[in-house]
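J.: Predicted model follows, preceded by the sequence.
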Amino acid sequence: MTTFAAAERARLADLLLEKGPHAPTLCGGWSTRDLAAHLWLRERRPDAFAALFIPPLYRHLDRLTAETTRRDYAEVVREWAAGPSALNPMRAADRHVNAAEHFIHLEDVRRGESSAGGSLPAPRSFSPDEEDALYRSLRRMAPLFLRKSAAPVVLQGPGRAPVTVTRGAVALRAPVTVTGEVGELLLWASGRDAVHVEIDGDASAAVRTAL
C-alpha cells in the first residue's frame, strides 16, 4: 500500500515540474527551484541535513545549496521524487518523517501564487486514510510547532478529538482555539497564513515555528 508520505511526494514532484523553477512558494521568499534544492539536500546529503541544526555548518549548507540550485531543475526534482536510497535511514522512516513535510511543501507550492496577490485555493479533499495520516502528523508536530506559545492552543478539526498544546503556567491563560480542516490546522501550526481557519482568542499568544 502506498503511504500518504509517498503519495504526497509524487504529487509534489508533479507539481514542481508543472510549475517550473521560478514559481513562488509560501517558504519565505523561496522559489520552486529553492524548495527543490532543499528537498534534495535534506535526503541526499546527510551533512546538509545536519547543517540545518548546527549553526557553524550554515556556510557549508549555503555552498551545497548554491551548487544544487545550479543543477538542472527537472533532474533535481526527479532524483528527489525517486525517494531515499536503500542505504539511507530516511527510507525506513519516510512514512513518519515525511508525511507532514511533503504535505506542507506541496501546499507551499500550490498556494504560492497567493503570496504574490493571487487567490487562495480551496483545501484539497482527502480519503479517510489520508485524513487519518494528516491527523497523526498534526498530533505529532503541533507540540513542536507551538512550543513557544504564551497560551494553550487548541486545534479543532471536524469529527476529531482536539489537539491541545500547553505547558506549565501557560495552562492558566485563556486558550486560543483554531478551527478548520485537519490539513489547514497543520499548515497554520507550521507558520503558514495562507490557510482556511477560524481563530478564537488572542492569536498573538500562539507562537508558531515554521517548518
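T.: Alright, I've got the coordinates.
J.: switch to C-alpha atoms for all contacts and neighbour counts from now on
T.: Fine.
J.: Tell me how many other residues crowd the closest residue to Arg167 other than its chain neighbours.
T.: Of all residues not flanking Arg167 in the chain, Pro152 sits nearest, at 7.5 Å (Cα to Cα, 6 or more residues apart in numbering). For Pro152, the tally of surrounding residues (other Cα atoms under 10 Å) stands at 24.
J.: measure Pro152 to Ser137 for me?
T.: For Pro152, the distance to Ser137 (Cα to Cα, to the nearest Å) stands at 19 Å.
J.: buried residues in stretch 97-104?
T.: For stretch 97-104, burial by neighbour count (16 or more other Cα atoms under 10 Å) applies to Asn98, Ala99, Ala100, Glu101, His102, Phe103, Ile104.
J.: And stretch 137-154, by the same measure?
T.: 137-139, 141-154.
J.: Between the two ends of it, what distance do you get?
T.: Terminal residues of stretch 137-154 lie 15 Å apart, using Cα to Cα.
J.: How far does it sit from its chain's centre?
T.: On the basis of Cα atoms, centre = their mean, to the nearest Å, stretch 137-154 is displaced by 14 Å from the centre of the chain it belongs to.
J.: And stretch 46-59, by the same measure?
T.: Relative to the centre of its chain, stretch 46-59 is centred 19 Å away, using Cα atoms, centre = their mean.
J.: Tell me which residues are up against that stretch.
T.: Leu41, Arg42, Glu43, His60, Leu61, Leu64 (Cα atoms under 8 Å, 6 or more residues apart in numbering).
J.: second one coming, line it up with the first:
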Amino acid sequence: MSLAQRERRALVETMLEVGATAPTLCGTWTAHDLAAHLVVRERRPDASLGILVKPLAGYLDSVQDGIAQRPFTELAELVRTGPPWWSPLKPVDAVANLTEMFVHHEDLRRAQPGWEPRELADADQARLWKTLRTIARTAYRKAPVAVVLATPQGERITAHKADGPEVVLTAAPSELVLHAFGRDEVRIEASGSEADVRAVLASDRSV
C-alpha cells in the first residue's frame, strides 16, 4: 500500500474521530468542508479545474457547496474509497495524492488542541523528502533571501537562490513539506539573522 493510500485511510479515521464540525488549518473549513473538497477534487474534474484556474473558482465553490450538503459520513466514505476508475487521478494516485492526503491529514490533526508531530517510518520520510525536491523552488520562490531546507541528518535542498544571506530551515522531511505548503503549525529550526528568518517564515509559500 502506498504512502498516499495509508494517509488517505488515516485521514478518514481522523475525520470520523474528531467529527464533522472539527476545525482544520484550511481557513474556515471544517472537517466536513475538507471532505467535500476532496470529493470534488477526485470526482468532479469539471469543477476541480477551479482550484488552478481562477475564472472557474466560482463554479468550483458552487459545486463544492452542493457536495457539502451531503451527509458527512457519506463524504468520508467517498474519500476513503479514493478516485473512481474514470478519474484522471486514479492511475497516478500514489504520486498525485501523496501530498494532498498527507498535508490535509495534518491540517485536521494540527487544528486540534495538543497536537504533536507523528513518528513516521524512515521510508515514508524519504518519500516525502523526494517529493520536497520537486516543490521546494516553487514554494519558496517569493522568499526575500536564499533558503536552504535541511534534515537533521545533513541532507540539503537549495529551495531559493539569492545573493547575500541565507536562511536554513532544519526539520524532518514531513515538517518541511508542511512548511513548504504554507503551514505554520510545524516544528522546525531556523538559522539566519532574526530579520531574515522572520521574513522567510512570513513569505507566501503557496505551491
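T.: Arrived safely, thanks for sending. Bear in mind the structure is a predicted one, so any value in this text is a computation, not a measurement.
J.: before we move on, back to that, report the two of the contacts of stretch 46-59 of structure 1 separated the most.
T.: By the measure Cα to Cα, Glu43 and His60 form the most distant pair in those, at 16.0 Å.
J.: and for the longest helix seen in structure 1, what span of structure 2 is it aligned with?
T.: Counting by DSSP state H, the longest helix found in structure 1 is helix 89-110. Aligned by TM-score structural alignment, helix 89-110 of structure 1 falls on residues 88-109 of structure 2.
J.: how about JSON lines for the contacts of stretch 46-59 of structure 1, with distance to Leu172 of structure 1 and secondary structure added?
T.: Converted to JSON lines, the contacts of stretch 46-59 of structure 1 look like this (distance: Cα to Cα, whole Å; DSSP: H, G, I helix; E, B strand; the rest coil):
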{"residue": "Leu41", "distance to Leu172 of structure 1": "42", "secondary structure": "helix"}
{"residue": "Arg42", "distance to Leu172 of structure 1": "39", "secondary structure": "helix"}
{"residue": "Glu43", "distance to Leu172 of structure 1": "41", "secondary structure": "helix"}
{"residue": "His60", "distance to Leu172 of structure 1": "44", "secondary structure": "helix"}
{"residue": "Leu61", "distance to Leu172 of structure 1": "41", "secondary structure": "helix"}
{"residue": "Leu64", "distance to Leu172 of structure 1": "46", "secondary structure": "helix"}
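J.: now those: which count as buried?
T.: By 16+ other Cα under 10 Å, those give Leu41, Arg42, Glu43, Leu61, Leu64 as buried.
J.: I'd like to know how far the last one sits from Glu181 of structure 1.
T.: Right, Leu64 of structure 1. Distance from Leu64 of structure 1 to Glu181 of structure 1, by Cα to Cα: 37 Å.
J.: do the third one as well
T.: Distance, Glu43 of structure 1 to Glu181 of structure 1, using Cα to Cα: 29 Å.
J.: which residues touch the counterpart of the residue nearest to Arg167 of structure 1 in structure 2?
T.: In structure 2, the residue paired with Pro152 of structure 1 is Ala146, using TM-score structural alignment. By Cα under 8 Å, 6+ apart, the residues touching Ala146 of structure 2 are Thr158, Ala159, His160, Lys161, Ala162, Asp163, Gly164, Pro165, Glu166, Val167.
J.: same question, Lys19 of structure 1
T.: Counting by Cα under 8 Å, 6+ apart, Lys19 of structure 1 has contacts Thr32.
J.: so Val154 of structure 1 is in which element?
T.: Using DSSP states H and E, Val154 of structure 1 maps to strand 153-156.
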